[in-house]
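Colleague: What follows is a protein structure lacking sequence information:
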């Protein structure tokens, strides 16, 4: 991936942390995560791709987070807290996390998970490792890399005190971060600030241990950086000068995509847009801090909506749809030249999907970053497609589908008859039941340096295992893998594909 990518063919698996199996309603940094790393090693994989790790807000999307720097407290391993004496074995049984083996209940998670984590915080002094924990926690709070921590923790405390309402509805003094109001809030919410900071300490400690475990077994982590941050986030509240807001910190224009063949009214994301002129004047300081933070969490970073760095779509704030808006110039290559200068050569994947203008294509080429190829986009029987494998170059990452696509089994069952016929002809299959593994084989056999396959496709799961359907609310981000899904037979088949197509990690 870019100039520092491993100079060999490789493969990996896409599986969000929340989709892991576990005992407590949502995937986490638990034993099941370590078992999954072992499975990846056993099957010859080089990469584990995950989704953003931030704390989720309304809609449960990891792309709309309360902080671009903080980690999701739901991922903290409960059994590890029991092992450290912060919780008793009986404590988790007192809380109902809801959901099923295959689906997450975020409402129950929100109502009960923090109560259990608060109990762990209250038990710090009772832990058998209390001295070590306190020492590590204090060092974590003072780390120069955590200049975001106080703002995030105070933001969460204020949000709780305001009934979960967005920060732009808070009283003026704290909404505009006036000095006296901030001083009073710091004192008033002292313990809650410490609690939310403690959760970030636990998250960082557990995630870095899991990442180290993966790296030692030859598995690199591919993480995801959304181009935009949420309006209702600590980032926007604490740094309004970075965004296109008016003097009262109300958005002027917001992010989205114009109408296209998939959406008659476009996509209204609602994220605040950046003041790129301000970022330029600072030498992109905030962006460099954000990207550097990502490379502490991940080995490779997938930059979401890469097109937005070339040109971005601006929709007047308050518009009900994305039908009215305009394209404006982004920072272009200057941001990535600054990144190279400040942070050195880094492995990057450019999410360059959708309609690409010549200037976007030129930007991707100038960075040298590999783009993405999605096999599900290839089989339109009416026209030739850049997503067909015979059109690939080595410097790309090929997927059967991503978190925003249907499972391949679900997709194949739903496409038009003529497209299905063309797909069968191209893949050289007669029966529909062969389609999923034929798609995987086409990806592995391609010239592309790297192949990433969603775990649902390896498991040949139907459409109800889809992670996300863009532009819809409810029912997204909830799928989980069954605990007995990773069979020896599947492991052998994945290993065989990695071996046959010269993609073995070792």
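Modeller: Structure received. Keep in mind the model is a prediction, meaning the values are calculated, not measured. Numbering: from 1, shown residues only.

Colleague: C-alpha only now, for contacts and for neighbours.
Modeller: Noted.

Colleague: Counting neighbours, which bits of the host helix or strand of residue 158 end up buried?
Modeller: Take DSSP states H and E as the rule and residue 158 turns out to sit in helix 149-161. Using 16 or more other CA atoms under 10 Å as the burial criterion, the residues of helix 149-161 that qualify are 149, 150, 151, 152, 153, 154, 155, 156, 157, 158, 159.

Colleague: swap in stretch 380-387?
Modeller: For stretch 380-387, the buried set under the neighbour-count rule, 16+ other CA under 10 Å, comprises 380, 387.

Colleague: quick one: contacts of it?
Modeller: Residues outside stretch 380-387 that contact it (CA atoms under 8 Å, 6 or more residues apart in numbering): 373, 374, 375, 377, 378, 379, 391, 392, 418, 419, 422.

Colleague: and the residues you listed, which two are the farthest apart?
Modeller: Taking CA to CA as the measure, these reach their widest spread between 392 and 418, a distance of 23.4 Å.

Colleague: Comparison target, given below:
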């Protein structure tokens, strides 16, 4: 029996949104406290966003590596406990306003200097470290070389490097490794500590009877070790430049569509290699998480292809994806996995068939059910057991924000349909939680912001908008026994424990 076949619920809160004294949430004390809060609240799942190392724009969906973890999540107090830091190495540094926002620029300029101090105090002959290097060698060495090379090239994208570095000339790489061994070791050390701290936290969460739902972005960043190392898996020309890029077509939410800018896959070549690249990626994901949410699932049926030089997504067109050939190959190699399909967006009959054939639960968003711009049918009377219900995800407004910013007629329809006639926004948000919890969906996930009754200022991401995305943080006092009692009440009421 798969984990998602039973009736349960969970909370969506990314690691970066946890409280801490050092600018961003980490794998430290507050993560363990939140895990205890989940247990006290009767929850079965903790859903997070991708754990990858973020690049320009700070999006967890744009990472330098599909395998490498975000160094910002390494807890400094735990490093001090390991004897690798002293409190005075970091406690008095300027970490910005620690209350509600992450200052990524400040973190970039301070965090790595502290981590370098820890590295200088680390014994590279540590037996556990040696075992980690051996186990993760297939991706770790190239990642460490890539990050060192980026720093040597003023953090520029790999396509702007000298041609011999860009094309991975063997002799040039060998000389570079020899001349920069200490810096390369630093990036290996970073990943060792990331995985050590994450695995300890994951074990703690799992021992509480809680499973972690992790996110796998469908695409990778062009400026990543994955594309630099394996350009043949992507739609690049003879100069290793992108031919077409990913995105979404214009719709009721965006007249220009969404231009993500990621390189598209060379699915023909992927098929020839029996989808080894994707199998390896999913194998890595299921070692990180208990359950995997596959982002932009509809892109596996058909994907939107936009000319690489275009400034908007208007001139894109649809191309056929791998469909069930990919998922059959994954199942043959890895067995039946616990996967959630993010099937939002433009869903055709072909996409619906792919979801059915895969057997994966799709997603149902309550906000979409009453949004007149949304063409899909998300009304609760159409929900199925094999699905995951949300009010909204990290890409949507909070429940309170949605109530404030939506069309009057949309809100009126929602109130009639759900029989909600309180006009206090926070109370209405809790009523919406109640209604989605009462649905037939086996699984329901609620954003932490919605349990806290927060408005649009705490929204995690506004797609296609630049600004303070990915920066919201929860306050330490936000979680308490009173809130846990409210959550466990609605959880127990609808038999989700």
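Modeller: Ah, there it is. Since the model is a prediction, treat every value here as computed from it, not as a measurement.

Colleague: returning to what we had before: in the buried residues of helix 149-161 of structure 1, find the pair that's most separated.
Modeller: Maximum distance among the buried residues of helix 149-161 of structure 1 (CA to CA): 15.3 Å, for 149 and 159.

Colleague: show me the contacts for residue 4 of structure 1.
Modeller: Contacts of residue 4 of structure 1 (CA under 8 Å, 6+ apart): 345, 346, 347.

Colleague: what about the counterpart of residue 492 of structure 2 in structure 1, which helix or strand?
Modeller: Taking TM-score structural alignment, residue 492 of structure 2 has residue 499 as its aligned residue in structure 1. Using DSSP H and E, residue 499 of structure 1 sits within helix 488-500.

Colleague: Now do that helix: which elements does it pack against?
Modeller: helix 31-42, helix 435-445 (3 or more CA pairs under 8 Å, 6 or more residues apart in numbering; DSSP states H and E).

Colleague: Figure out which of these is closest to residue 99 of structure 1.
Modeller: Once those are compared by CA to CA, helix 31-42 is nearest, at 17.5 Å.

Colleague: Measure the mean distance from the closest one to structure 2 post-superposition.
Modeller: After superposition onto structure 2, the mean distance of helix 31-42 of structure 1 to its aligned counterpart is 0.5 Å, using mean CA distance after the TM-score superposition for structure 1.

Colleague: Where does that helix end up in structure 2?
Modeller: When structure 2 is aligned by TM-score structural alignment, the counterpart of helix 31-42 of structure 1 is residues 29-40.

Colleague: Now tell me what touches the matching stretch from outside.
Modeller: Applying CA under 8 Å, 6+ apart, the external contacts of stretch 29-40 of structure 2 come out as 10-11, 15, 18-20, 25, 44, 46, 201, 204-205, 208-210, 479-481, 484-485, 488.

Colleague: Tell me the buried residues in it?
Modeller: Of the residues in stretch 29-40 of structure 2, those with enough neighbours to count as buried (16+ other CA under 10 Å) are 29, 30, 31, 32, 34, 35, 37, 38, 39, 40.

Colleague: Show me which of the residues you listed is closest to residue 62 of structure 2.
Modeller: Nearest to residue 62 of structure 2 out of the buried residues of stretch 29-40 of structure 2 is residue 31 (CA to CA; 23.4 Å).
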